[in-house]
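[1] this one's structure only:
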């Protein structure tokens, strides 16, 4: 009888019984949806990165966003806003899972709530609640991009006040608390309005930043990237060839300003708002501008993401910025950007598995072959293709997987793997183990088991242990 025939007979003999046993275990575990292990942020510019993105206001726009930023590429960005009264973990986990499936990287801007004509001033006492909420989510990739605030040099964005000192303290405390919970949080400051003047309702960005740094010198200690609203002003209508403050290169002016304030960090750039208004420009002209900008301006290697404002806003006050028309179709510049050559991004995801239980007959082997079935939970961020998962281990030869179900496993869900292993060397008791391997990397715990040599009589103690295992296994089988 060939080894292949032996392995198939063993596999067929145990497949139904072992799978039935394992299904029982599904109801014996309360599985975490994700792991809260601390890792650390990575530099998004050292991996393949698709910097194309878009700003959205509603998760119903995700399909259109995916079609825009991932055509001819993969893993583009979306900037989205979460208001404090919308901190529903179940809702936002579903959104994040959708982003994961669509290969979209979220940049999350936190917000308070509208209060008359202003946005409510953030309350430092609510920071802990924000941190707990943000940490409760299983994020799409290892870097958890969070923007703290929005244009705080506008009074309407800070409860009707202009208070750079208050914002600096808020940013410092918020960033510290996020980092204390997880080093995966990649923190961006609230982008400022570089075109704002010193008026009753606004403050010049240079003065605002200077007061922030003077009052709180280490305000940017835990900030990892620079968020910029690099709009082509005045009137959101200037050509992309302009430079300096109030241009597409506003971010460069801001970085230069930071150096004069003794901020020595070399921040990667996130242009979370930009774009042209159709109030003064045709859609054809805007299309030309986007073509030039992505080719000659946003090609800057320091830029991680460009998310123009805004994909779908067909009413006032932002209808002139919308990429989508009232009839549901898109302006021409949508297709221009959609068809633009892009990079197939490869962001870092946490890939982690936990072998919950294994059914491995410890003393029923044939010609050193033994069957196994494993129940494994996906505790990471990546979606598994189980056809590409390998089983490896110690004390056995390479293990071919005979079956797995289902073929695709999202985080928080369980997969079953069944196959045949071969013992390399017998002893009275060998501490063998199996592990899960994905993309040539071990991602799971070691699941230990023992294989007895039927030709070697175990010690009385080991025989007693074996009998207990046999009784328990038989009870479960029945």
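    Structure received. Fair warning: this is a prediction, and the values are worked out from it, not measured in the lab.

[2] can we go C-alpha only for contacts and neighbour counts from here?
    Will do.

[3] Is residue 276 located within a helix, as I assumed?
    No. Counting by DSSP: H, G, I helix; E, B strand; the rest coil, residue 276 is not found in a helix; it is coil.

[4] And here is the other one:
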């Protein structure tokens, strides 16, 4: 869990972690949309005929993380009882989608951590069809994608263990060519380079168009094992009324969590032939008897005043491809994750009395909420400095911390209060300063005694 400021975030004493969605009553019917404003129409479809808590798959681009728009979307999913599946995406540059990198993962993880998800599970698809070069910066690289999944796990799970990560749906009809790779070969090479890559994800997104080699059962050819499967793209040209029979007679495996046909509506353009609205399939899906889903609901309440901070998407020139084949810019992407994470975190130095330490700066609501959550340790003689826009008496708690801390409470450039050896226990300890403060320094337990920190010590930030 995350250690959070109680002033802005309310969480029940017992917070569930990502759970198996097939372990509760589950309405598998969903739909794929392209615009957050389509959520009301989607809800009418997926929750029709006795259904509740159906699914919606929607892409989120790295250059379209408008906070107000997406905040409304997530609030509406709770209001309308729809479970969102967010498919991460970059943006097109010519005929090719820009290749994502670890910096994109950090941006998405920070942004999505600040959203009011309706359910405990936060479903995220790790981009789209990397076995096509035009979906991945002009390259086909199973090794890079396998390592990318590992980086995604480390980055997202460090923000919240509630993130339920899904591998990208692949194009099951892709041949081996200069611009694409057969699915079985792509998975085989992923496994060669990262034998445990399947353990890095919580489930699989799959695409099962009828023109693929195995048709709408092509997911059975994928290495999904017993993990949850999300059919996030399926569709017929003209969308005939085939979904009821497929849902009842073909997609019957117990580990199939959701089926989100592509596409609710596309307007004009290349996807118009897949639009459900106005097709026989729409009426068939509306009339299909559904069940009342009962997902575990998130009980997070976020203040509308919270404004998350995240880095803007990299430009095309800066979005350099990591050389995962060795040489060049430096080996596997994972080697760069920590460097990029540190780069995106605001850091500095702080002098207390006679000792100077390196500190991470938490000067936005999202950073203060995240704090030192889910870290296994804090390097010796370092800390995290929480900076507040105005003096106050904020509440801190030790929920889901993995090591004890000392708290140094600061006001007007001086230490005004000390809290030593605060344990990482359950139920979590809650702390509030005795007087208004404008900064708080968290350090490893024992730091105050080791360096003789006293009330009245001067504090200077470099």
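    Done, it's in. Just so it is clear, the structure is predicted and the values come from calculations on it, not from any experiment.

[5] how near is residue 275 of structure 1 to residue 347 of structure 1?
    As judged by CA to CA, to the nearest Å, residue 275 of structure 1 and residue 347 of structure 1 stand 26 Å apart.

[6] Compare these two (neighbour count), which wins?
    The residue with more neighbours, out of residue 275 of structure 1 and residue 347 and counting by other CA atoms under 10 Å, is residue 275; that gives 26 against 23.

[7] Mind jotting down where the strands sit in the stretch 251-400 of structure 2?
    Defined through DSSP state E, counting those that start in this stretch, the strands belonging to the stretch 251-400 of structure 2, from first to last, are 256-259, 301-302, 346-352, 355-362, 382-392, 396-397.

[8] Take the ones you listed and lay them out in JSON lines including mean neighbour count and distance to residue 97 of structure 2.
    Converted to JSON lines, those look like this (neighbours: other CA atoms under 10 Å; distance: least, CA to CA, whole Å):
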{"stretch": "strand 256-259", "mean neighbour count": "24", "distance to residue 97 of structure 2": "25"}
{"stretch": "strand 301-302", "mean neighbour count": "14", "distance to residue 97 of structure 2": "33"}
{"stretch": "strand 346-352", "mean neighbour count": "17", "distance to residue 97 of structure 2": "30"}
{"stretch": "strand 355-362", "mean neighbour count": "19", "distance to residue 97 of structure 2": "33"}
{"stretch": "strand 382-392", "mean neighbour count": "18", "distance to residue 97 of structure 2": "37"}
{"stretch": "strand 396-397", "mean neighbour count": "19", "distance to residue 97 of structure 2": "42"}
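
[9] need these in a markdown table with distance to residue 198 of structure 2, can you?
    Listed next are the strands of the stretch 251-400 of structure 2 as a markdown table, based on distance: least, CA to CA, whole Å:
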| stretch | distance to residue 198 of structure 2 |
| --- | --- |
| strand 256-259 | 17 |
| strand 301-302 | 33 |
| strand 346-352 | 33 |
| strand 355-362 | 33 |
| strand 382-392 | 34 |
| strand 396-397 | 35 |
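
[10] out of those strands, which comes closest to residue 6 of structure 2?
    Each of the strands of the stretch 251-400 of structure 2 was checked against residue 6 of structure 2 via CA to CA, and the shortest separation belongs to strand 396-397, namely 6.5 Å.

[11] Could you tell me where the helix or strand following the closest one falls in structure 1?
    Sequence-wise, the next helix or strand downstream of strand 396-397 of structure 2 (DSSP states H and E) is strand 405-411. The counterpart of strand 405-411 of structure 2 in structure 1, using TM-score structural alignment, is absent.
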